[in-house]
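Participant: Provided below are the primary sequence and the corresponding predicted coordinates.
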Amino acid sequence: MTKWVYSFEHGKAEGDAMMTALLGGKGAHLAEMSSLDLAVPPGFTITTGVCDFFYANGKQLPPDLDGQVEAALERLKAVTGRTFGDAQKPLLVSVRSGSRASMPGMMDTVLNLGLNDVTVESMAAETGDKRFAYDCYRRFIQMYGDVVMGVDHELFEEIIDNAKADAGHDQDTGLDADDWLSVIARYKALIREELDEDFPQDPRLQLAGAIKAVFASWMNQRAIVFRSINNIPKDWGTAVNVQAMVFGNRGEQSATGVCFSRNPSTGKRGLYGEFLVNAQGEDVVAGIRTPQDLTEEARLATGSDRASLEKLMPDAFEELERNVAVLERHYRDMQDVEFTIEDGKVWLLQTRSGKRTAKAALRIAVDMAEEGVISRSEAVCAVEPATLDQLLHPTISEGAERDVIAQGLPASPGAATGEIVFNPDEAEKIAAQDRPVILVRVETSPEDIHGMNAAQGILTQRGGMTSHAAVVARGMGKPCVSGAGMLKVDYKNNTMTSNGRVFHKGDVVTLDGGKGQVLSGNVEMEQPELSGAFGTIMEWADEVRRMRVRTNADTPKEARAAHSFGAEGIGLCRTEHMFFEEDRITPMREMIIADTEAERREALAKLLPMQRADFVELFEIMAGMPVTIRLIDPPLHEFLPHEDSDVEAVAKGMGIDPDKLKMRATALREFNPMLGHRGCRLLISHPEIAEMQARAIFEAAIEAGKRTGNQVIPEVMVPLVSLKRELDHVKATIDRIAVDVENETGVKLNYQVGTMIELPRAAIRAGEIAEVSEFFSFGTNDLTQTTFGISRDDATQFVPTYEAQGVVDRDPFISLDLEGVGDLMRIAAERGRETREELKLGICGEHGGDPISIHFCESIELDYVSCSPFRVPIARLAAAQAAVRHRAGKTS
């Protein structure tokens, strides 16, 4: 028989903290606290396995569950001296959810279960407090009616409001026993009127209904959204915890509250939190009463005139402080504790690792290591890498008023305010006048790069987390909200419309790239601060990580930013981005529309010194660290104008016939440019392009080496290879140019030629390709596209639905698809190294800054990851955590 129910009571439990997958986080920690001899109301946990059964069997509970629940209730009877459903001395219970990952407020709870018209009178007689008993009963009917029976919560609130108005009070605490009796009668009548059935009086029917309702809440809309945002798998399910009730609403020596063992905003050591006197948990959540501070220090800081728990109930405060200290030492992490005080007695209802700001996380980790509570390696693993984004960009001030216009994807973190501008040329012009702008586009393209560079932030109607706008914005360290589908951008009228509100060019908006929100007007900002704890954690992380961390950088500005964040080289320099700058786009277009090879070479000769100068600066910034330069990748049509007005303007500027330019653009346009004439295919068709770029790289390496005294060893990367013979062909061109440059300069070059592994065939044939390639860099953006057959820019139309319905656990363009794309990477790494033992392996797709993907990269022993500049600290920390956990797995 499957064991569905695990009991816990003072001093012993059937579970422990390691059983979160089975008992959920709350159940596992209730069991652990019980075993620690702490004051935890006794109870039992119904496992996550029942949740699996529930959804696999038409929302029915296992037939043998009733018997196990009855046995657990008998055990509670022996511990508490109370009987569930007894008319004289009833046992009342709470029924709460408990996923293995914390999901605060996302699922349902029922308190005071077991009350009915009979047991409420027994409770009143036993306590000698009718008001208290009737208050508990009305709370139960209200919660059960809402959560289990589905009666609108607002209808119950209307009855309460009317009762307060009739009694002349503005708070629930002003109502007496008769008032609550009247409310109870109205509640019952409401349920009968709404559902044509009576409120259930049988406690066992009540319990069965509550258990089912809590399991059902695993799939409510807010829980689904929360899981999607926090990457919590749908199949984890929830447990259900049934506990003997303790009452924080027993009078002025009773209370309920939440506390942290350290300040979750600053990380400062010491009890921090709030409480409500004479209240139950739903009062805290409802926010209808102002809570009080736990400590005198906090009360003085807030200027509150209401007594702290430290002064109001000093004995209970000291007991709480002792218990929380025990929990922090035991769990070796800052704890978030829910508690109830009943007639001065402290009861612990839950503990979990507390949510904290990035700033607090760093201080807590460093302080606990220096206090000897945890090791340095544990401190490194205690900080969530993704939260470091909070420290690297300006953010909207906590408590700032938000007038949200639209919701999109949090494509690049940070916040920015500026005037709406719809045209990249105009963005550049206005920004030159020291007026901040937000560039708003339906979607961006490489031609918009100058406007994106000039703007404070970027907003797009279409596109995903790895769209052009998102990738470029992250590289620039600018906030970006992409895929805001509710927006309608109208270039003709220079307007954007959202939910009936129209915004014009020049209107001021604010982007919150961390939340994917577009806000109206100017919103107060906070500037980032890199505290001492940040530097300490980074130093400790660098001591334990194995993989190197490089950056994806196309400009000196990006390279300098990445270098300041600790990048150890450039893993991807996309040379085509350099061609879109104003002084280069014309010769680039001249090259594209040239009729002969001689004309193309003439145009490329104009680009050569420009590219060389770019590479010299990048080599100098990186001061001898590796720099991987990818030869031109996109199809040529991307460099040409396509709108008639743009064609006319460009042709006029170039002094050529507009029809010729238009014909060339039309001839180059491809049905599917992602799979067309680009990358190595373009370099084979037009070897003069590869010749110019290789020469620029090698001449720059020699010049930078002379300037800095550091030998530069450039890594020349050939994109989109699927056949060994493609790489043979392009490498021959590169090697020939290297010999020419050596002969011309008298300087011996040291360089490597490698390829991006971004096509499934390249991964499968990696052993053959490694005969020529000296390094592989996994271009996982394209490898994901070509493996799935999904365009990353179009994925936002259906991938969120896939996530919501459990078709995929997470967006594969954000975190690597480990089973498919990851397996191709593993195959390529193994086969490549079989051929070339010293083969250097890295990743340069956007996944290189994703902690989950970085852990996978450690597992297949890549040499480095490369990411956008502002994700370098995240990658450094994630690589360290991956190394620590990988070593621990090997030794366990």
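Facilitator: Looks like it came in fine.

Participant: From now on I want contacts and neighbour counts done on CA atoms only, so please keep to that.
Facilitator: OK.

Participant: which SS state does D146 fall under?
Facilitator: helix (DSSP: H, G, I helix; E, B strand; the rest coil).

Participant: Next one: it from V821, what distance?
Facilitator: D146 sits 45 Å away from V821 when distances are taken as C-alpha to C-alpha, to the nearest Å.

Participant: Report the contact partners of the nearest residue to E758 once chain neighbours are set aside.
Facilitator: With sequence-adjacent residues excluded and distances taken as C-alpha to C-alpha, 6 or more residues apart in numbering, E758 is closest to L783, at 4.2 Å. L783 is in contact with 757-760, 821, counting by C-alpha atoms under 8 Å, 6 or more residues apart in numbering.

Participant: out of the residues you listed, which is most surrounded?
Facilitator: Highest neighbour count within the contacts of L783: I757, with 31 neighbours (other C-alpha atoms under 10 Å).

Participant: before we move on, back to that, can you tell me which of the contacts of L783 is closest to Q335?
Facilitator: Taking C-alpha to C-alpha as the measure, Q335 lies nearest V821 of the contacts of L783, at 37.7 Å.

Participant: I'd assumed T787 was in contact with the closest one.
Facilitator: Yes: contact criterion C-alpha atoms under 8 Å: V821 and T787 qualify, at 6.7 Å.

Participant: Below is an additional structure, to be compared with the one above:
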Amino acid sequence: MAPAQCVHAQRVFHFGKGKSDGNKSMKELLGGKGANLAEMASIGLSVPPGFTVSTEACQQYQAAGQALPPGLWDEIIDALRWVEEYMGARLGDPESPLLLSVRSGAAVSMPGMMDTVLNLGLNDAVAEGLAAKSGDRFAYDSYRRFLDMFGNVVSTLSSSYAQHTPAEYTAIVASSSLVLRAPVGPSINHRYSSSLPWFDASARRRLLRFCGRVMDIPHALFEEKLEAMKAAKGLKNDTDLSASDLKELVGQYKDVYVEAKGEQFPSDPRKQLELAVLAVFYSWDSPRAKKYRSINQITGLRGTAVNVQCMVFGNMGNTSGTGVLFTRNPSTGEKKLYGEYLVNAQGEDVVAGIRTPEDIDTMKDNMPGAYEELVENCKILESHYKDMMDIEFTVQENRLWMLQCRTGKRTGKGAVKIAVDMVNEGLVDHNAAIKMVEPGHLDQLLHPQFENPSAYKDKVIATGLPASPGAAVGQIVFTAEDAEAWHAQGNSAILVRTETSPEDVGGMHAAAGILTARGGMTSHAAVVARGWGKCCVSGCSSIRVNDAEKAVVIGEMVLHEGEWLSLNGSTGEVILGKQPLSPPALSGDLGNFMSWVDAVRQLKVMANADTPEDALAARNNGAEGIGLCRTEHMFFASDERIKAVRQMIMAPTLELRQKALDRLLPYQRSDFEGIFRAMDGLPVTIRLLDPPLHEFLPEGNIEEIVHELCSETGSNQEEALARIEKLSEVNPMLGFRGCRLGISYPELTEMQARAIFEAAIAMTNQGVQVFPEIMVPLVGTPQELGHQVTLIRQIADKVFAAMNKTVGYKVGTMIEIPRAALVADEIAEHAEFFSFGTNDLTQMTFGYSRDDVGKFIPIYLAQGILQHDPFEVLDQRGVGELVKFGTERGRKARPNLKVGICGEHGGEPSSVAFFAKTGLDYVSCSPFRVPIARLAAAQVVL
């Protein structure tokens, strides 16, 4: 957690009565939920009164060893009295009962990752008083919900039952003083009531009591009682249970608590409140919350705020309900309310996916007055926030209450359409629209779609709700853990669940797509998948998931783990088999949007491309040139080429080596011609040969390598073995590569330079505008670069004389060795441009081998030693300082020095922003990340 930049004396902030202590600009302090509750109250919307405990208080809780800091409880009680006075009710008073909700809320939305408690304040006496006022059914439905939620969320302030693997549970039981003598089964299905079938009743009670002391009480144990009650009564829905049924369930739920905890449920409402506040603070560091922050690269937050609010009730009968909606369709961007609601239900029921809710459109018939006010509130909020909003609401006996609003998460397609439409509506200007779209949204739009949707119509085996658009193809898995494991092995997985929960977040992120049997368009699966641009089909009621058998039943068909499935998240179709995909294109709204982006940004965006096909894709995505063309990749394009390379490597004499290079020359020239043609009128930066020569040798054991080399090059066995031994290196990435090859074998640089200049003149003769830039790799001293520049210019003069024509060109270098950045002024005397190779610069600055970091980087990230993988997100403090220093030194010696970067960081948004601020001229990234870099470069200007 980041240290507080400013400590506020006030830690508890009120909202309600048409005014509030906070506003929407205070997200860092009040969290997104608290800031927006304060804002809605201030602009006059119907918001149940309450108060927000700040994120700084969460920091103080952490610093106090996970305890409330001194004085905070007194401040909370003062705020509680303010709410009681406003409502004319009191917490714990059976005659005038006040019930509360306690919710988390960080500065950045993290849907479902932290904890919520509803109906807090109930005990036996309060439930009786509530029943006298509002009816038995409502009172005891609320009470049993509270017992379930409190037991699952608050009971121990420890890690959730669902976070542990079966192996960890076995270890917990085996190592405790409560070792069970009954045999422990091979796995624990922690979501269902059959989770402990191999224990007898006594052993099961002892295990549950032990687990209840070290972790939260699993929701499944309460759900077991509910399902058993419905089955005994022959009922399908929770709403069909009678008041007496619900009262009986309350007793059973309290028994679950005693069985698991070994103590009675806390009946003191103030104690309940204290425990709930502590639980929300604790949930900030829950495994699922930390994983979500890691996946989404959320860092630097102070913690979570706690929002305590007067309860309003959607479970008071058919004139009450609860819902979630977006002011526009978050998947497509269409200007139409998009959401769902449930009659006679409470807030968490909609997003939990336990019941499939109704479309928001039907509310206009069922609750016309509340619906009309809701529509008006949506207009007010969009106009006020100037963005698409995500809204939670409750209707209590036909009165509308606004419970939350926030900027709505959306897909890439939705984001671009909403931005363009709002400009057309006059709601925002171009600059505001550019800031509304995240770089990750464009990444989603560049994902493949199905090649021919009409071709698979006979393979559609089920249809659910189109919860998050796009196409996904993968093999079926049934657990989040398996999805992560398959992804780690390079396999594409479709995660199939009855419904997802926050504990599944890692597997949801790893999966190519998500399919659920239950849940609506605003369920947990749908909201999280849309935020990531992950294809999701939810509420597919025709499927039955059998986790134990790792099978899903669809009609008469049974599919097992590992079978191929395709999902169309735009239509909700579930398709049998592996359907072909095709790449997307920049057009329509996206084309308009990107024209606004390009008008704002100052940093040029180029692409890394090694073939004419790559170059064309880069140009279609808006690249302004090629910033890195790796010549060595061309050598692997055919057997003839790689054989010629190997002959060059194995040649014992200059004469034989030159002969092999002469064979390579036309291949190189032809490739350069294709790239120049594709990039007509734009610069092309070509890097001379960089990798160690051993990378061009065959793979296999030594006998196989020798045999293949002898047959390809005509060498005998002794010559081949001797040459292999000479090429072998202890640390090849720091060895005989880059400019060291060109200096040791100048004929290699000569051949590549000749191919470039001959191709440039040939294309010029065909009317193509060419701007070649030759880049010398792995330079560490000015002498190295000077040697190669002299050689290249000599070849240029010879080619120009022979072909009786000249072309303009530049010679520069990659800055990828830290020493080169430190002596950049000396190197700039020979270089007309610098291109920072941030992949190798990161490798050499950290002393990390890119090929081996996978062994320890995950540990570093998990323990907070590193905030990001430095090969994905630029290390601005270290590597970034070298980039700044090298740029300043280089331009001091050569003021018109062109400077860019060509590592993978060139397409990472935060890194692009850093390069723009540092004053670089361009970034170069993969062709498919070019639009992302263009947007990031524009946003840093605004």
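Facilitator: Okay, I see it. This is a predicted model, so every value here is computed, not measured.

Participant: sorry, back to before: now for the residue nearest to E758 of structure 1: what does it line up with in structure 2?
Facilitator: Matched across to structure 2, L783 of structure 1 falls on L841, judged by TM-score structural alignment.

Participant: is it true that its match lies in a strand?
Facilitator: No: L841 of structure 2: not assigned to a strand; according to three-state DSSP it is helix.

Participant: Kindly provide the distance from it to S849 of structure 2.
Facilitator: Here L841 of structure 2 is placed at a distance of 11 Å from S849 of structure 2 (C-alpha to C-alpha).

Participant: Please apply the same query to H487 of structure 2.
Facilitator: Distance of H487 of structure 2 to S849 of structure 2, computed by C-alpha to C-alpha: 23 Å.

Participant: The two - which one has more neighbours?
Facilitator: Each of H487 of structure 2 and S849 has its neighbours counted (other C-alpha under 10 Å); H487 has more, 17 against 13.

Participant: For that one, which non-adjacent residue is spatially closest?
Facilitator: Counting by C-alpha to C-alpha, 6+ apart, the residue nearest H487 of structure 2 is A510, at 5.8 Å.

Participant: List the residues that contact the one you found.
Facilitator: By C-alpha under 8 Å, 6+ apart, A510 of structure 2 lies in contact with 483-484, 487, 493.

Participant: Let's have those residues in CSV, adding secondary structure and distance to E56 of structure 2.
Facilitator: Formatted as CSV, the contacts of A510 of structure 2 follow (DSSP: H, G, I helix; E, B strand; the rest coil; distance: C-alpha to C-alpha, whole Å):
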residue, secondary structure, distance to E56 of structure 2
A483, helix, 36
E484, helix, 34
H487, helix, 38
A493, strand, 40
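
Participant: and the two most separated of the residues you listed?
Facilitator: Going by C-alpha to C-alpha, the pair spanning the contacts of A510 of structure 2 furthest: E484 and A493, at 8.7 Å.

Participant: The two: who's more crowded?
Facilitator: Counted by other C-alpha under 10 Å, E484 of structure 2 and A493 do not tie: A493 has more neighbours, with 31 against 22.

Participant: any idea how far that one is from K291 of structure 2?
Facilitator: Distance from A493 of structure 2 to K291 of structure 2, counting by C-alpha to C-alpha: 19 Å.

Participant: host element of the residue mapped onto I374 of structure 1 from structure 2?
Facilitator: Aligned by TM-score structural alignment, I374 of structure 1 pairs with V428 of structure 2. Assigned by DSSP states H and E, V428 of structure 2 belongs to neither a helix nor a strand.

Participant: Excluding chain neighbours, give the residue nearest to V428 of structure 2 in space.
Facilitator: What sits nearest to V428 of structure 2 in space, not counting adjacent residues and going by C-alpha to C-alpha, 6+ apart, is M422, at 5.8 Å.

Participant: cool, and R269 of structure 1?
Facilitator: Looking at R269 of structure 1 with C-alpha to C-alpha, 6+ apart, the closest residue is R262, at 4.6 Å.
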